[in-house]
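Student: Sequence below, structure please.
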Amino acid sequence: MGASGSVPGLVRYQPVIIEYKPGANGAIVANATIASPADGYTIALSTVGGQVLTPAINQYLKRKQEPDVMRQLIPVSHLVDVTLAIVANPNAGFSTLPELVSYAKAHPGKLNFATTSVGASDHLGLEMYNKAVGIDTVHVPQKGFAGALNATLSGETHYWLASLNQQIVNFHKAGRLRILAVTSLQRSPMVPEIPTAAEASNLPGFEVSSWQALFVRAGTDKNVVATLSSEFQKAARDPKLIDRINSTGMITIGSSPEALATKVETEYRKWSDMLETTRITVN
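Tutor: Below you'll find the predicted structure:
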């Protein structure tokens, strides 16, 4: 997704044009932003997948960074975190995360997990979890969120690392899915009774989350970047906006450019190290 509009328009609360450019794990948005003038008029809404995971995978596979988002885009503000949850088919043979781990250890290679695609945050997140707890399960990639959801609901796959939203919560309450744990550091207000993976598996500090953030083309004037970031940080402190966003399962952040730059670098190292350690298949 890409958003384009003038900086003065943003500050004066005038309309901002939204241009939807999905596909290629964020590369289409990145290329459109990189091709635009470095004046702050075009802002890219990027995700952990496009901004961190794809560069880490390209490095792991020794592929050319094209586009080179870590060099050609610069941070504006980390907008939201997206809570992820390990969910399971209720007939999978386990009802808690420790039971999943015990079952997988007793039946190596028998359990499988769905993902939205190869190399996505749900794929790498579950590979990281599996490595941390020492289990071997089979990756069965699906076509997007709907594909992974349907595979888990039907029992084609046993578990999945899903974006936590009201739909997932409703399936959990109806008994069609089991939410075993969230992979954030804190429990989710949407399902406060559900433990974190760190709690349930005795993995202090374990965290896997998705996120969305804003970037502009490298070379944009620092004052323009500061103005943009300031306005988005103000919006992120609005109580009504916070309630609206948090009700969807996302957590409002609204960071400075510097904080986002640190997050991108930290996450890039984290996922690069995970890929080198696990040597998983991502192509």
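Student: alpha carbons only for contacts and neighbour counts from here, please
Tutor: Noted.
Student: dump the residue contacts of A261.
Tutor: 74-75 (Cα atoms under 8 Å, 6 or more residues apart in numbering).
Student: one more time with 6 Å
Tutor: Contacts for A261 (Cα atoms under 6 Å, 6 or more residues apart in numbering) come out as P75.
Student: gap between the residue lying closest to M190 once chain neighbours are set aside and H123?
Tutor: Among residues not flanking M190 along the chain, G249 sits closest, at 6.8 Å (Cα to Cα, 6 or more residues apart in numbering). Relative to H123, G249 is positioned 20 Å away (Cα to Cα, to the nearest Å).
Student: Helices of the chain, start to end?
Tutor: Under the criterion DSSP state H, the chain carries helices at the ranges 7-11, 27-34, 48, 54-60, 69-72, 97-106, 121-133, 144-154, 166-173, 197-200, 222-236, 239-246, 257-278.
Student: can you put the ones you listed in TSV and add distance to W211?
Tutor: Below are these laid out as TSV (distance: least, Cα to Cα, whole Å):
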stretch	distance to W211
helix 7-11	22
helix 27-34	16
helix 48	6
helix 54-60	14
helix 69-72	16
helix 97-106	24
helix 121-133	10
helix 144-154	16
helix 166-173	17
helix 197-200	18
helix 222-236	14
helix 239-246	13
helix 257-278	10
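Student: this one next, for a side-by-side:
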Amino acid sequence: MTHTPIQRRTLLLGSLLLGAGVKAFASTDNWPSRPIRLVVAGSSGAGGDIFARLIAVPLSQALKQPVVVDDKPGANGLIACDTVAKAAGDGYTLLFAPSSSILLNPMIHPKLPYDTDKDLTPITQVGAAGILLIANPSTGFKNLADMVAYAKAHPGKLAYGSWGTGSSGHLAMEGIKARYGLDMPHVPYKTLVSEVTDLIANNISVGFTDIQSPIPHMHTGRLVGLGQTGSQRWPATKELPTLSEQGYKFEADGWYGVFAPSGTPVEIIDRLNDEINRFQKTDEIRQKIEAQNMIVPPSRTAKEFAASIKKDAAIWQSLAKTTDLKDK
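Tutor: Sure, this is the predicted structure:
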């Protein structure tokens, strides 16, 4: 086939762009015309998976296309974030991640395989809450003071768990250790489910978890709550004092967020933002979010959510400076 000079220049430019690694984008005119993949930075059955499925159903209904949840646990969400950061910005691959994956990974891992700021575009926030300090009942601990007293009396003997190096649970406990001068080894788990399982089995005595996963086991007495982080007591744990109420200030709230690969058309970002914000405000979804021990955040545009992330990052970075929180 013979091409005109203009056609040849167009083909050459397209080849150069693809060769330079620039992502190719589909037209937004008929988006979405096929299923959307929602990559979750977490394991099946844990908080992130629960919330992702909570929004996937009404989002599927609003977009008239299936939203398929794809759990990718490990490395405090790094694997899931990397998957989406390298995906095409066409609106068919999205990320559902906790705040710690977005805010702390860049602080902890100096050589991430992606750039959080450049490769992931914020869409909207889902839920807001803290995290839980949990113990096996065999410890006899009832609160933060009990744990601190035991750890001081038994240096190096009380190991604690979190859902990974660089998680907000890791940061919270390292802050407690620094404040009270404790020697408590860290046991990072690949998934929250495995951490909670080991807490129940008493393979590990204490740990920080997300705000949802241990609650059924707290109700049956297989686990006991020692405290919760954040700016308030959360809907399903109203009886549990915050760490701030117990003398250790940790008022930074966590959240889940929806993100897209860089270059995703702004029309798609805004449509997703509008839909998710809208149904979070319905009584049905609000009640389901509160049943999972979180609250519905204020509605924000995508740009406002991006600005709030920068503000939160400064808070978390300040907290991280008081610890030896780094990739080892």
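Student: before we move on, back to that, counterpart of the residue nearest to M190 of the first structure in the second structure?
Tutor: Alignment note: G249 of the first structure maps to N293 in the second structure; criterion TM-score structural alignment.
Student: any idea how far that match is from K238 of the second structure?
Tutor: Distance from N293 of the second structure to K238 of the second structure, by Cα to Cα: 9 Å.
Student: more crowded one of these two?
Tutor: Between N293 of the second structure and K238, counted using other Cα atoms under 10 Å, the more crowded position is N293 (25 against 12).
Student: got the contact list for the more buried one?
Tutor: Applying Cα under 6 Å, 6+ apart, the residues contacting N293 of the second structure are 234-236.
Student: burial of P195 of the first structure, as a residue count?
Tutor: Using other Cα under 10 Å, P195 of the first structure is surrounded by 23 other residues.
Student: Residue in the second structure paired with it?
Tutor: P195 of the first structure maps onto P241 in the second structure when the alignment is built from TM-score structural alignment.
Student: I'd guessed its match sits against G225; true?
Tutor: No. At 9.3 Å, P241 of the second structure does not count as touching G225 under the criterion of Cα atoms under 6 Å.
Student: Enumerate every residue touching W234 of the second structure.
Tutor: Applying Cα under 6 Å, 6+ apart, the residues contacting W234 of the second structure are N293.
Student: could you redo the last one with a cut-off of 10 Å?
Tutor: 128-131, 211, 228, 240-242, 290, 292-295 (Cα atoms under 10 Å, 6 or more residues apart in numbering).
Student: taking the residues you listed one by one, which sit in strands?
Tutor: With DSSP state E as the criterion, strands contain 128-129, 228 from among these.
Student: Turn those into JSON lines, columns for neighbour count and distance to C81 of the second structure.
Tutor: Compiled in JSON lines, those are given as follows (neighbours: other Cα atoms under 10 Å; distance: Cα to Cα, whole Å):
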{"residue": "A128", "neighbour count": "22", "distance to C81 of the second structure": "20"}
{"residue": "A129", "neighbour count": "28", "distance to C81 of the second structure": "21"}
{"residue": "Q228", "neighbour count": "31", "distance to C81 of the second structure": "27"}
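Student: would you turn these into TSV with distance to K281 of the second structure?
Tutor: As requested, these are exported to TSV (distance: Cα to Cα, whole Å):
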residue	distance to K281 of the second structure
A128	13
A129	16
Q228	25
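Student: of those, closest to V187 of the second structure?
Tutor: Checking these against V187 of the second structure by Cα to Cα gives Q228 as the nearest, at 19.7 Å.
Student: There's contact between that closest one and A236 in this structure, I believe.
Tutor: No. In this structure Q228 of the second structure lies outside contact range of A236 using Cα atoms under 10 Å: 11.4 Å.
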